[in-house]
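In: Turn this into a structure:
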Amino acid sequence: MIGNKSVSRMLAAFGLAAFLGVAIYYSYWPDGEPRIAERPLVEVSVPPLAPIQKQGRTAFEENCAACHGENAAGRDGSGPPLIHRIYEPNHHGDQAFFLAAKNGVRQHHWRFGDMPPVDGIEDKEIEHIVAYVRRLQKANGIN
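Out: Just a heads-up that it's a prediction; the model follows:
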């Protein structure tokens, strides 16, 4: 007969093993590469940038990259890629970027949750960010 302490220990060991198994499973992509929050969701080719686009890149890195990833490629678990057909100019015009940065956005295309407003961002910075994102989009076939 197994005692209550033995059953409790067995259940605890089983629970720990199950937890570790799930953690290991979800820490790797299907291709066997480690799943890292920094991993981009799309591949982005970065073209030569004009001065305003370079300023936009700097502003993007300071205000947006934490969620939308380096070069707007998205971040697993954090935010969607902006280099995606959903954000093409005919669907999300430039004003949509201004509104999102200033007011935030309710979740609607992706399952990353609501986007909060970007604290302290200036219209000129958003203008530069939009120029940068649009350049990246065009270079990656999104017009």
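In: switch to C-alpha atoms for all contacts and neighbour counts from now on
Out: Noted.
In: for this protein, what's the longest helix?
Out: helix 4-26 (DSSP state H).
In: Can you give me every residue that contacts the nearest residue to residue 107 once chain neighbours are set aside?
Out: Leaving out its chain neighbours, the residue that sits closest to residue 107 by C-alpha to C-alpha, 6 or more residues apart in numbering is residue 114, at 4.6 Å. Counting by C-alpha atoms under 8 Å, 6 or more residues apart in numbering, residue 114 touches 104-107.
In: Report how many residues lie close to the residue nearest to residue 52 when sequence neighbours are not counted.
Out: Leaving aside its chain neighbours, residue 52 sits nearest to residue 128 (5.8 Å; criterion: C-alpha to C-alpha, 6+ apart). For residue 128, the neighbour count with other C-alpha atoms under 10 Å is 21.
In: compare with the first, here's sequence two:
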Amino acid sequence: MNAKTVSIAVLGVAGLAVLGWFLAASDDGKTTPTGTRQVPEGAQLVQVQLPETLSEEARMGQRAFEAICAACHGDNAAGRNGMGPPLVHKIYEPGHHADASFQLAAQNGVRAHHWNFGNMPPVDGVTRADVAAITTYVRELQRANGIE
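Out: Predicted coordinates:
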């Protein structure tokens, strides 16, 4: 082999090594070959800063949220990839989704319109008082995250 052939072979092997590393790195559940973040199914969608304290009603709402809502909307309303959107998000700020919208969503369900998670079904067995407490919890989480 001459020096030119060796150089081409080395570059080819190096190129394959880099490509292999790139493909392995893109298959780690974190990034894709285009560099976009890939979130595993069911993973939390946003980071939620918890408030230092919760009001008594928000603590009741937290317990109800964990029992009724967290399966889809995630712990601390951070959303779950492929399951339900984060409620600690500017889309759900009070000026866009008033407290009554939470009552209507629980009672009637919601046709998908902001996200691609599919329709939300009505929530059986939840009372208006449960939803009011859940809404208080979500609003206190939102405020702790700069969503007014």
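In: which residue in the second structure lines up with the residue nearest to residue 52 of the first structure?
Out: By TM-score structural alignment, residue 128 of the first structure lines up with residue 133 in the second structure.
In: Show me what the residue nearest to residue 107 of the first structure aligns to in the second structure.
Out: Match for residue 114 of the first structure (TM-score structural alignment): residue 119.
In: same question, residue 17 of the first structure
Out: Counting by TM-score structural alignment, residue 17 of the first structure has no partner.
In: same question, residue 99 of the first structure
Out: Residue 99 of the first structure maps onto residue 104 in the second structure, by TM-score structural alignment.
In: sorry, back to before: contacts for the helix or strand that contains the residue nearest to residue 52 of the first structure next, please.
Out: Element membership for residue 128 of the first structure (DSSP states H and E) is helix 123-139. The contact list for helix 123-139 of the first structure, computed with C-alpha under 8 Å, 6+ apart, reads 44-47, 49, 52-57, 59-60, 71-72, 82-84, 88, 94, 97-98, 101, 143.
In: same thing but 7 Å
Out: 45-47, 52-57, 59-60, 83, 94, 98, 143 (C-alpha atoms under 7 Å, 6 or more residues apart in numbering).
In: Please tell me how far the nearest residue to residue 106 of the first structure once chain neighbours are set aside sits from residue 103 of the first structure.
Out: Closest residue to residue 106 of the first structure apart from its sequence neighbours, by C-alpha to C-alpha, 6+ apart: residue 114 at 4.6 Å. Distance, residue 114 of the first structure to residue 103 of the first structure, using C-alpha to C-alpha, to the nearest Å: 11 Å.
In: ok, the residue nearest the centre of the second structure - contacts?
Out: Geometric centre of the second structure, nearest residue: residue 45, 2.2 Å, by C-alpha atoms, centre = their mean. For residue 45 of the second structure, the contacting residues are 78-81, 86, by C-alpha under 7 Å, 6+ apart.
In: try 10 Å
Out: Contact analysis of residue 45 of the second structure by C-alpha atoms under 10 Å, 6 or more residues apart in numbering lists 39, 73-74, 77-82, 84-86.
In: List only buried entries from these.
Out: Buried residues within those, counting neighbours by 16 or more other C-alpha atoms under 10 Å: 73-74, 77-82, 84-86.
In: Residue 86 of the second structure pairs with which position in the first structure?
Out: Checking with TM-score structural alignment, residue 86 of the second structure has residue 81 as its match.
In: hang on, the earlier thing: grab the two from the buried ones among the contacts of residue 45 of the second structure that are most spread out in space.
Out: By the measure C-alpha to C-alpha, 77 and 82 form the most distant pair in these, at 14.2 Å.
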